[in-house]
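Student: Sequence plus the predicted model coming up.
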Amino acid sequence: MRALIQRVTEASVSVDGDETGAIGPGLLVLICAMQGDSAAEADYLVRKISKLRIFQDSAGKMNRSVQDIDGSVLVVSQFTLAADTRSGNRPGFSAAAPPAEGKVLYQYFADQLAKLDLPVARGSFGADMKVRLLNDGPVTIWMDSADR
């Protein structure tokens, strides 16, 4: 699985003008299941992301996790993280998991974060979404479970 994590002051997602999820301080996680991914990859990213120390402590150092700050997480599916841009000018997305599998892993990922007592808001899998965010820092981090 691939994830793009952004430390945010606030973030929201809407579909057809209706807000489906919103958070205050915390993380916006754009997530993509790849071909061959399973719950093991989602579990790995949940562990890493929930403990990722990218929030400032009292000394101004990035030393606190989203759990430490009692923050929230907005999880948004984004198959375009699977983009292959090596050839031509039109990205290919064949490395992404098929939609049915991707949806299951997306839901599993968000559910596992929620089991850690993190407030989790969600986008709408497969929908044309509008995402608003106020990136804090800015801090943006890329993770791929294949890199472990």
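Tutor: Cool, got the structure.
Student: Going by C-alpha atoms from here, please, whenever you check contacts or count neighbours.
Tutor: Noted.
Student: List the contacts of the longest strand anywhere in the chain.
Tutor: Longest strand in the chain by number of residues (criterion: DSSP state E): strand 129-144. Outside strand 129-144, the residues that touch it by Cα atoms under 8 Å, 6 or more residues apart in numbering are 1-16, 28, 45, 54, 123.
Student: Apply 6 Å and report the result again.
Tutor: 1-15 (Cα atoms under 6 Å, 6 or more residues apart in numbering).
Student: isn't residue 8 right next to residue 26, touching?
Tutor: Yes - at 5.5 Å, residue 8 counts as touching residue 26 under the criterion of Cα atoms under 6 Å.
Student: Show me where this structure has its strands.
Tutor: Ranges of strands within the chain are 2-15, 18-23, 26-32, 55-56, 62-64, 72-77, 120-122, 129-144, based on DSSP E.
Student: Please compare the first structure with the one that follows:
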Amino acid sequence: MSGQKSPEDSVQTIRLMTRLNGIAVIVWQGGEALTLIGGAGLGAGYLASGIGFGVWLVTLILWVWIVIFARQRWKLDVLGDATARQVFIRAGRTTLPVLVVCIVIGGGVTMLTAVSGEIILRISIAAIAGTALLSAAASDRALRPATAAQ
């Protein structure tokens, strides 16, 4: 991790990995939904699902590695400090309406149409997890001071 010269570099990298993780979950689950639909979307669905899962897994591993590095090198606790608690609260407040909308619309669509519940589930997972991760990255940027705690 020689590229990280300050705590702020670690925080920026963690935010980037969180954003990439959110986008990857959306692509992964969207691809899974395409494969369930079948037909012309099958090949694109497998491709998107594979790429999304791969990016998600790599960014998750890098995220954990960078969090451990930041804690050991800079004594920076990006998961347990007061700012992190505020970030989790904001992300929850942003994600809750998405969760409710996905439940209501998903339940209605599956009851009133012939659309598979599994397709709706994949789309809902993409929306909820993607919103939570992208919201957490944006909230962290808004709440955490520019000069990270040293």
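Tutor: Right, received. Where do you want to start? None of the values given here were measured: they were computed from a predicted structure.
Student: List the TM-score for the superposed pair.
Tutor: TM-score of the superposed chains, computed with TM-score structural alignment, normalised by the length of structure 1, equals 0.26; 68 aligned residues with a Cα RMSD of 4.7 Å.
Student: List the buried residues in the longest strand of structure 1.
Tutor: Within strand 129-144 of structure 1, the residues scored as buried using 16 or more other Cα atoms under 10 Å are 129, 131, 133, 134, 135, 136, 140, 143, 144.
Student: quick one, that strand and strand 72-77 angle?
Tutor: Here strand 129-144 of structure 1 runs at an angle of 90 degrees relative to strand 72-77 (axes from the mean of the first three to the mean of the last three Cα atoms, to 10 degrees).
Student: and the longest helix for structure 2?
Tutor: helix 41-74 (DSSP state H).
Student: now do structure 1
Tutor: In structure 1, assigned by DSSP H, the helix with the most residues is helix 99-114.
Student: how big is the angle separating that one from strand 26-32?
Tutor: 160 degrees.
Student: any idea which residue sits dead centre in structure 2?
Tutor: Note on structure 2: the residue nearest the mean C-alpha position is residue 22, at 2.6 Å, using Cα atoms, centre = their mean.
Student: Is the nearest residue to it once chain neighbours are set aside in a helix, a strand, or coil?
Tutor: Leaving aside its chain neighbours, residue 22 of structure 2 sits nearest to residue 130 (4.4 Å; criterion: Cα to Cα, 6 or more residues apart in numbering). Secondary structure assignment for residue 130 of structure 2 (DSSP: H, G, I helix; E, B strand; the rest coil): helix.
Student: quick one: residue 130 of structure 2 and residue 21 touch, right?
Tutor: No - with contacts counted by Cα under 6 Å, residue 130 of structure 2 stays clear of residue 21, the gap being 8.0 Å.
Student: what sits against residue 56 of structure 2?
Tutor: For residue 56 of structure 2, the contacting residues are 21, 24, by Cα under 6 Å, 6+ apart.
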